[in-house]
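In: please work out how this folds:
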Amino acid sequence: MMGAPDYDWLYSRTRSGRERGPGAARALLDRLGSPDAAFTCIRVVGTNGKGSTCAMLEAGLLAAGVRVGCFTSPHLQHYEERVRVNGRDLDPARTAAFIDWAKGHAPGAAFFDLTLALACLTFAADGVEVVVMEAGVGGATDATQALTHVSAVSLTNVALDHVTVLGETVPAITRDKARAARPGVPFLTTATGKALEVVREVTAEVGAPLLTPDTHPALFALPHPPALTGAHQEANAALAAATLRTLGYGDGVDAALKATHPARLERFEVGGRTVLIDGAHNPHATRALSASVPHADVLLFGNLARKDTEATLTPLLEISPVRVFTAPGDHATPPEPLAQRYSGFAHPDPREAFAQALALTPPGGTLLVTGSLYLAGTVRGLLNPA
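Out: Below you'll find the predicted structure:
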C-alpha cells in the first residue's frame, strides 16, 4: 500500500539553482510521454485575479458539460487543491506515486515543474478535454508556456509584483505576461492603461487576435454581478465570461458568475464576529481590497519579506484602527518591527495572532485577515479544518 506523500521532499525542490522558464518543464513533460498533448488548455495569466478567474472558468465549463481540469497555485490547506478534475481535488495516493517516481527519475526538477507534470499526467489519464491552467509567475518565462495545445490566453491585469523576476516597470512585466500569446490564438484581457498598450503591441507582433471590453463589448458583458465580492471581481468575471463565449461555451456563463473561491473575501461567522479572509498580497490587490472593505475593526496582517510590505500594507491602515501582525511562513516579514512602526501587536505564530485578533474584535465587529495566501490558508484551516 502506498504511504503518505513525501511533501517535505517535494517542497524542498525550490527553483533556486534550477532553470527558470518553459525549457525544463517541456523536457520533463517529454520524458513522461507528452501528456499535455491529450487536452487543450486556457492559460490564465496576470498579476491578480487569476485564481478567481480560474474558478469561474472551471464552473462555466462544468456547466457546459465539459470534462474539465484545473491547475492553480498556491494551495491554501492541501497540496492536492492545485490539481482538480471535474471539481474534485487530486487523490493524495497519486501524489505519493508521482513523488516516488520523481525521486528516481527527476530529482533535479523544480517544485512547480513537477507539480505541472503531475497535473498533466492526471488530466491525460482522466480524459480531461479542457484544462484551466493558471500561470505561476509571468507568461513567456513561466513553466506553463511549455504547454502545446492552447485554445485561449486570458490576461487579468498587470501591476508591480515579482519585480526581481519579471522587471521593474509595468510595461516590462506586461511584456513578459503578454508573450504568453500564440499565433492565431485568441488573447483576451481586461488590462487597461500602459499595460494594454504593451499588450496591443505584443499581440500584433505575435499574430494573436486581441479581444478587450472596448473591441468586443458584447463578449465581456455580464447579465448580473458575480457571486464573488468586490468591484475587482466584476473585471475577472467579465474576462471569464468573454473567454467562455469566445470558445463556444457561452451557456456556462451564468454558472461561472455563481462560482465561489476560497480566501477571496471569504466570510466566516465566529462567536458573533465576522471574519473576512482574503489572499491579497501586493499593493494592487490590497488597494482593491480596501475599496471593497471600507472598514474593519481589527486587521490581522502578515506577508512574505520579498514583497513590498509598506506599499502592500498602506491601503489597509486607513480601514482598521487595531492591527495585529504575524509571520505566515519562514520567509515572512518580521512582525515586531511592523507592530512598532504601525502601532499594533505582534505574534510570530499565526494561530496565536489570530486568537488575539479575534479577542480584540468587538461583538458584532469585523476582523480582516490578509497579506498572504499562506496566512489566509492557515487561518482558514482553523475555521474550516476539513
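In: contacts and neighbour counts: CA atoms only from here.
Out: OK.
In: helices along the stretch 51-200 of the chain, start to end?
Out: Under the criterion DSSP state H, counting those that start in this stretch, helices of the stretch 51-200 of the chain are mapped to 92-105, 111-125, 163-166, 170-178, 193-206.
In: next, format these as CSV and append mean neighbour count.
Out: Formatted as CSV, those follow (neighbours: other Cα atoms under 10 Å):
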stretch, mean neighbour count
helix 92-105, 16
helix 111-125, 22
helix 163-166, 14
helix 170-178, 23
helix 193-206, 17
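In: quick one: which of the ones you listed is nearest P74?
Out: Using Cα to Cα as the measure, helix 111-125 is the one of the helices of the stretch 51-200 of the chain that comes nearest P74, at 9.9 Å.
In: wait, which of the helices of the stretch 51-200 of the chain is closest to S73?
Out: S73 lies closest, by Cα to Cα, to one member of the helices of the stretch 51-200 of the chain: helix 111-125, at 9.1 Å.
In: still on that earlier bit, want to try CSV for the helices of the stretch 51-200 of the chain, with distance to G248 as columns?
Out: Formatted as CSV, the helices of the stretch 51-200 of the chain follow (distance: least, Cα to Cα, whole Å):
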stretch, distance to G248
helix 92-105, 32
helix 111-125, 21
helix 163-166, 33
helix 170-178, 23
helix 193-206, 22
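In: what residue is smack in the middle of the chain?
Out: Central residue of the chain (Cα atoms, centre = their mean): G51, 3.8 Å from the mean position.
In: just give the closest residue to it, not the sequence neighbours.
Out: Nearest non-adjacent residue to G51, counting by Cα to Cα, 6 or more residues apart in numbering: T72, 6.7 Å away.
In: what is the burial count for the one you found?
Out: By other Cα atoms under 10 Å, 21 other residues sit near T72.
In: could you also give me the structure for this second sequence? I'd like to compare it with the first:
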Amino acid sequence: MNPAVPEQKPVKPGASGTLNEWLTYLESIHSKPIDMGLDRLKVVQRQMNFALNGVVFTVAGTNGKGSTCAMLESILIQAGYKVGMYTSPHLIRFTERARINGEEVAETDLIAAFERVEQARTDTSTSLTYFEFTTLAVAWLFSQTSLDAVILEVGLGGRLDAVNAFDTDCAICTSVDLDHQAFLGPDRESIGREKAGIFRPGKPAIVGDPKPPQSVIDHAEAIGADLWMFARDFNYSGDKQQWAYGGRSMRRAALAYPALRGTNQLLNASAALAALESVRDRLPVPAQSIRQGFLLVEWPGRFQVLPGQPTVVLDVGHNPHAAAHLRESLDNMGFFPYTHCIFGMLADKDAVAVVNALNDRVDHWHLVPLEGDRGRSTEQLLQQLAQAGVDSPAFDWVGNSQALAKGGIAKQPPEKSVQSYNSVSQAYAVVTSAVPPNDRILVFGSFLVVAQAMQAKEAIRKRPG
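Out: Have a look, this model is predicted:
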C-alpha cells in the first residue's frame, strides 16, 4: 500500500511574486471558496487598524448593483470628487475590481496591499476566503488615499458579506429576487432580509425594488434606518428624449438617458440619485455633473451592444429576474430576422427558468461548457433546454463556418436549431462568421461566458490579415 501523500501547504509568493501568483495562493488558503460570516475578517481588520475615509456607499441587490455603482462613480467624478470603487466579479483582469477615479489600481499597489493583509492574517492565525482577503486588501488600499467617496458592491447577499464589515453612510438595495438560495434562503423574504443587513440605524437605506419583500421594510424600520422607497420617496418619469427624477426635496429635469442600455436602467439611475440626494449635505452634486455622469457612464457586459454587424449583445445576467428584463430589452431593439444565443450557465443557477424567459425570443441556441467545480457541461444544458420545452433540431454551424471560410456555399439552416461547442471562443468565432449580417447574437448566462467571448473577440481582431 502506498503511503498517504501529505497535504501540501499553499506557498506564499516571494518578494517578486506576480499578481496572478498571489491570486492563485489566495484561492488555496481557506477550506471553502464561500464561507459566510464577518468574524474572521474583523479580527484581521482590527490587527490592520485602518478605516475608510470619505462618504461610503454600500450597494446590494440581485441585479443592477454593478450598474448603480458605475452611475454613482461617473456622476461623482464629473462633480470633481475623488472616488474609490470596489466591485466583483471581474471580467478580464482582477484590477477591474478596484478603481480610483475610474482608473484601475496598479498591480504593484494591489500586491503591496496583499502583503499587508497577509502579515495581519499570519499574526492573528486567521484563515480568510479569497473574497474576504481581497476585500480587505482593496479597502486598506482605499484607506491610504484621501477619498471623498467610496463605493462598495456587495458580493453575495449583504448581512454576512465581507463589505458589510465596513460601516456605510448610505446603503442601496437595487432589487431582490431568487439567486444563491443555498446561501441566502429559499424565497424573496429570506433573501431580502439578508440584503437589508447592510442598512444602518439612522442612515439612508435606498430601496430601488418597486415591490420589495416585506422583510426589507421590516428590518429597516426595526433598526431605525432612514428608509427611502421607490414610488414613495423617489420616482422617475420620462419620454423618448429625456427623463426626470423626483425625490423628497429635489427634482432633476431634462436628464439624458444613461449610456447603459436596458429596460431597468432608469430604476438604477433613480436609486443612485436618491442616494446622492440623501447625502447632499456632504457631497453636493450640480445638475450638469449628473447629466454628464449619465452620458459618460460605462459598465461592460450589462446589455452591452457591440458596434458592427452582425449585432452582438453581451449580458452577464444569470438568473430568471435578469432574463425577464433582458427579454424586454431585446424587444426594444427593433427587428432582427433571427436571434442566436451563445449560452452557458453555472450548475447552481436555474437554467430552466432562464430558458423559459427567453425561449420565444431565441431562434438558435449555441451551447457552451463552463469549467470548474460549479461548471455545467453542454450535455447538462441540453437537458435543461429540453425541460424548458426547447425541441429544436441540431444543425452544423461549425461546418457552415468552415464552408464559408473556404469560399464555399453554406447549408440553409432550419428556422430553429441547437448546437454544442467545445468552448466559448469556438462558439463566438463560428457564430460571428457564419450568421447573416442582419441577425442578432446574444452572449448570455454568466460572467464567465461574457468574459471569454470578449477575449475571443479580441483574439479575432488581432489575427493577421
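In: picking that back up, R82 of structure 1 is nearest to which of the helices of the stretch 51-200 of structure 1?
Out: With Cα to Cα, the closest approach to R82 of structure 1 among the helices of the stretch 51-200 of structure 1 belongs to helix 111-125: 8.2 Å.
In: for L72 of structure 2, give me its contacts.
Out: Listed by Cα atoms under 8 Å, 6 or more residues apart in numbering, the contact partners of L72 of structure 2 are 151, 272-273, 276.
In: one more pass at 6 Å, please.
Out: L72 of structure 2 makes contacts with A272, as judged by Cα atoms under 6 Å, 6 or more residues apart in numbering.
In: mind checking what it lines up with in structure 1?
Out: In structure 1, the residue matched to L72 of structure 2 (TM-score structural alignment) is L57.
In: from R306 of structure 1, how far off is that match?
Out: 30 Å (Cα to Cα, to the nearest Å).
In: map the residue nearest to G51 of structure 1 across to structure 2 for me.
Out: Under the alignment by TM-score structural alignment, T72 of structure 1 pairs with T87 in structure 2.
In: hang on, isn't that match packed against E153?
Out: Yes - between T87 of structure 2 and E153 there is a contact under Cα atoms under 6 Å: 5.0 Å.
In: re earlier: to G302 of structure 1, which of the helices of the stretch 51-200 of structure 1 lies closest?
Out: Comparing the helices of the stretch 51-200 of structure 1 by Cα to Cα, helix 163-166 comes nearest, at 19.9 Å.
In: so where is the closest one in structure 2?
Out: Aligned using TM-score structural alignment, helix 163-166 of structure 1 spans residues 181-184 in structure 2.
In: quick one: the strands in the stretch 201-350 of structure 2?
Out: 204-207, 226-229, 235-238, 243-246, 251-255, 304-306, 311-315, 339-343 (DSSP state E, counting those that start in this stretch).
In: which residues touch the shortest one?
Out: Applying Cα under 6 Å, 6+ apart, the external contacts of strand 304-306 of structure 2 come out as 312-314.
In: which of those sits closest to A403 of structure 2?
Out: Nearest to A403 of structure 2 among the contacts of strand 304-306 of structure 2, counting by Cα to Cα, is V312 at 22.2 Å.
In: which ones are touching the corresponding residue of structure 1 for that closest one?
Out: Using TM-score structural alignment, the equivalent of V312 of structure 2 in structure 1 is V275. Contact analysis of V275 of structure 1 by Cα under 6 Å, 6+ apart lists 267-268, 366-368.
In: so how far is H78 of structure 1 from V275 of structure 1?
Out: In terms of Cα to Cα, V275 of structure 1 sits 21 Å off from H78 of structure 1.
In: kindly report the same for L313 of structure 1.
Out: Using Cα to Cα, L313 of structure 1 is found at 27 Å from H78 of structure 1.
In: the two: which has the busier surroundings?
Out: Taking other Cα under 10 Å, L313 of structure 1 and H78 do not tie; L313 has more neighbours (22 against 14).
In: so how far is R351 of structure 1 from the more buried one?
Out: 20 Å.
In: check A218 of structure 1 too.
Out: Using Cα to Cα, A218 of structure 1 is found at 47 Å from R351 of structure 1.
In: which ones are touching the aligned residue in structure 2 for G193 of structure 1?
Out: By TM-score structural alignment, G193 of structure 1 lines up with K211 in structure 2. Shown in contact with K211 of structure 2 (Cα under 6 Å, 6+ apart): no residues.
In: quick check: K211 of structure 2 vs A231 of structure 2, distance?
Out: The gap separating K211 of structure 2 from A231 of structure 2 is 10 Å, by Cα to Cα.
In: likewise for Y81 of structure 2?
Out: Remark: distance between Y81 of structure 2 and A231 of structure 2 (Cα to Cα) = 29 Å.
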